[in-house]
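[1] No sequence on hand, only this structure:
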């Protein structure tokens, strides 16, 4: 039986109540089960089951693969049944499945590319409304009529005739191109950053950011071409941007260039302990424009990348993560120097965080005005766990040991001269 169009409500009701509709419904259910089985087998073979995965998602039905397989199988079943029954269920199901695929594809890409952006939820809803509206217009038969009417609304722009239909189709095509480029860039970023750490993580992050920017730029050019905008007209805009960068955006451009230089030469890496302009902490982020440094006290400093290039930066963990700490101890001049040095050394060795190689050191550093001054120093390999807490514990052990061995800790001694009274 040939596939004839159903143009009125009575025809739809009659077609949906025929026994052939049950056959179509059964075919759709079979397509759904087969699509779920194929997606499960592919996910098991690949070994990927992550909520951030665009293709699979945390569950089988969460990713793009399941609706894509379901749509392909439904098209195949429709082609096999079109010569045998008058299709009614498939006429409704195909637009619904296509809309579902578009919504799932757009939402998963936006979640992967802009997980923390506040506008992601609005964009997700916009894609859903547009897809479902197009599906309703398609099923009802109003879509061709509306497109023909929109094609009649035209205006001229620089000798080019544009219509509302062309603009809408161009905008949809541009959105599809940009979503496709975001999909590719998200896949590249996930693959590059999967097992990267330290300096390798910084370099791969730079490559990922540059790849995404390049793909977005190419996608934007393709989208503008699809809309019908002459790309040669962008030469004036490019010249204006160049002048703006040369005069008003010097600092911004310098920060971006400095960011790529830092990531490329790997002089500073994520996780390094640095001191910049009197602020010390761990590097937690290296972005294109700025670097985030988090102190051990929990404060975060956002440092422009240009400052890291042009000013003096102390990288306390460039070669290794070991950090040196020291304290000053004063005892009386009549104290046993060898005993004091043994007690001070043992106070440091009592703590596991103090490294044995290099060994802790104790030195008689100065003959002070009030007593002998000793300097105790040691290395630690985990400054991220705090340094002041360990220093306090060692100082407490030193004070306890000196008191138990009756070693005098002198008070400051001063001679006060008073003028004679009555002269």
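    Good, I have the coordinates. Computed from a predicted structure; not experimentally measured. Numbers count the residues shown, from 1 in each chain.
[2] Please count neighbours and contacts with C-alpha atoms only from this point.
    Will do.
[3] wait, what's in contact with residue 155?
    Shown in contact with residue 155 (Cα atoms under 8 Å, 6 or more residues apart in numbering): 161, 162, 163.
[4] In which helix or strand does it reside?
    When secondary structure is defined by DSSP states H and E, residue 155 falls within strand 154-157.
[5] quick one: buried residues of that strand?
    Residues of strand 154-157 classed as buried by neighbour count (16 or more other Cα atoms under 10 Å): none.
[6] What's the first helix or strand after it?
    Using DSSP H and E, the helix or strand that directly follows strand 154-157 along the chain is strand 160-163.
[7] Packing partners of that next one?
    Here strand 160-163 touches strand 154-157, going by 3 or more Cα pairs under 8 Å, 6 or more residues apart in numbering; DSSP states H and E.
[8] show me where this protein has strands.
    Assignment of strands within the chain using DSSP state E yields the ranges 154-157, 160-163, 273-276, 279-286, 290-294, 300-304, 313-315, 323-331, 361-367, 372-380.
[9] Among these, which comes closest to residue 97?
    Taking Cα to Cα as the criterion, strand 160-163 is the member of the strands of the chain that comes nearest to residue 97, at 29.4 Å.
[10] Contacts for stretch 217-228 next, please.
    166-167, 169-171, 173-175, 177-178, 181, 230-231.
[11] can you list those residues in TSV and add neighbour count and distance to residue 397?
    Below are those laid out as TSV (neighbours: other Cα atoms under 10 Å; distance: Cα to Cα, whole Å):
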residue	neighbour count	distance to residue 397
166	19	80
167	16	77
169	15	76
170	18	75
171	16	72
173	17	72
174	21	69
175	17	67
177	20	67
178	20	63
181	22	61
230	11	77
231	11	74
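[12] A further structure is provided below for comparison with the first:
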């Protein structure tokens, strides 16, 4: 394999909302990141990955994008972004943007027009199916709970949303969708950014035929995400993306790929594939899942299973593709609390142990803000203190509807799962 700069990079993930507030509105901003570039560089980071900073109604903390080419006002302006980009480059670092193109916000102008009429040119930008009102096209469940279908009376159809109902899935089979997305990506590259982290990128190709999810037959909970993962045309779409955009710039790319195996990862990132450079896989993230509670559990990760899983990915990709390395991020619990021991006498030791393990494997390490400090999870006293959509939906299903756990137990579990750590503060 040829050697590339991104194989020697260290990526530091910044969740802008919680990183640094410079105007006392309680929300982090781009100027706050600029103020701490010396700190990030001194850690040894060479790339900064920003969670979404685009204009959004924030139903899902910015992963519901209303305008791909505008900055969220509470974070700043496009002038602030250009100042940040220039400052990052002046520090000898690179900037990677979050790319969310499996879905948009339902407040994006494409969807606003799409739901007005079946004859709108934007109607086919999304995935619609006919079914009588009250009878969804399939039994699919959203990743955030409830049906993955939402009825729109104006057109008498349901649209698909694998995540929130305010996040309608884009129809990548439509060439106009692909072209608009590629043009938007190219626009950001022309601004001078250095890469993309691609949100749930292996979900963009939906099945040619929609059928019921057989795994939900006897379950009151669960997600149908696997029904759309690694779809039939995903590699065609990514090869086109690479040809039209990625290959035209010197970029770092990593795709979030739930339900991906090592063979899937090689197909996405193999050195001869001309698609992506790395993927975020989730096999080690699922080792402590509970059959009933899912990830909302205080189970400990079995050490042997963890070692076997990490070794499996190191061995399978060696010489064929490149690993991404991570313990936590904005969607996962704090590493020290989850994989180590966050008791005062063990916190620092755990953090150092996890760091040594991560940085001594082959791959590009991704460090979540605060991980370098050995940050632990936070637990508030009541559910109303939380703002993360995934947390709130899981609470509604497991406590309010299914009564799987009581409120007190749930709050204990929230201490296990930090989720969107802007609520913890830095």
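    Cool, got the structure. Since the model is a prediction, treat every value here as computed from it, not as a measurement.
[13] What's the TM-score once they're superposed?
    Comparing the two superposed chains by TM-score structural alignment, normalised by the length of structure 1, the resulting TM-score equals 0.23, with 146 aligned residues with a Cα RMSD of 6.4 Å.
[14] Go through the strands of structure 1 and name the closest to residue 81 of structure 1.
    The nearest among the strands of structure 1, by Cα to Cα, is strand 160-163 at 38.8 Å.
[15] Which members of the contacts of stretch 217-228 of structure 1 occur in helices, if any?
    166, 167, 169, 170, 171, 173, 174, 175, 177, 178, 181 (DSSP state H).
[16] nearest to residue 280 of structure 1, of those residues?
    Nearest to residue 280 of structure 1 among these is residue 181, at 39.1 Å by Cα to Cα.
[17] Pretty sure that closest one sits against residue 215.
    Yes. Contact status for residue 181 of structure 1 versus residue 215: in contact at 5.8 Å, counting by Cα atoms under 8 Å.
[18] just so I have it, where are all the helices in structure 1?
    The residue ranges that make up the helices of structure 1, judged by DSSP H, are 9-16, 19-46, 65-81, 89-113, 120-140, 142-151, 164-192, 198-227, 234-247, 250-265, 305-310, 337-349, 388-404.
[19] Contacts made by the fourth one with the rest, please.
    The reference is to helix 89-113 of structure 1. In this structure, residues lying in contact with helix 89-113 of structure 1 by Cα under 8 Å, 6+ apart are 16, 21, 24-25, 52-54, 62-64, 67-68, 70-71, 74-75, 78, 120, 124, 127-128, 131-132, 134-135, 138-139, 179, 182-183, 186.
[20] Tell me how many other residues crowd residue 239 of structure 1.
    11 (other Cα atoms under 10 Å).
[21] Which strands and helices lie in contact with the biggest helix by length in structure 2?
    Among all segments of structure 2 classified by DSSP H, the helix with the greatest residue count is helix 175-191. Packing contacts for helix 175-191 of structure 2, counted by 3+ Cα pairs under 8 Å, 6+ apart, involve helix 234-244.
[22] in the helix it packs on, what's buried?
    For helix 234-244 of structure 2, burial by neighbour count (16+ other Cα under 10 Å) applies to 234, 235, 237, 238, 239, 240, 241, 242, 244.
[23] Residue 96 of structure 2 versus the first one, what's the distance?
    With distances defined as Cα to Cα, to the nearest Å, the gap from residue 234 of structure 2 to residue 96 of structure 2 amounts to 22 Å.
[24] any chance of the helices of structure 1 in a markdown table, plus distance to residue 276 of structure 1?
    Formatted as a markdown table, the helices of structure 1 follow (distance: least, Cα to Cα, whole Å):
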| stretch | distance to residue 276 of structure 1 |
| --- | --- |
| helix 9-16 | 73 |
| helix 19-46 | 45 |
| helix 65-81 | 48 |
| helix 89-113 | 32 |
| helix 120-140 | 35 |
| helix 142-151 | 60 |
| helix 164-192 | 29 |
| helix 198-227 | 19 |
| helix 234-247 | 27 |
| helix 250-265 | 15 |
| helix 305-310 | 8 |
| helix 337-349 | 29 |
| helix 388-404 | 20 |
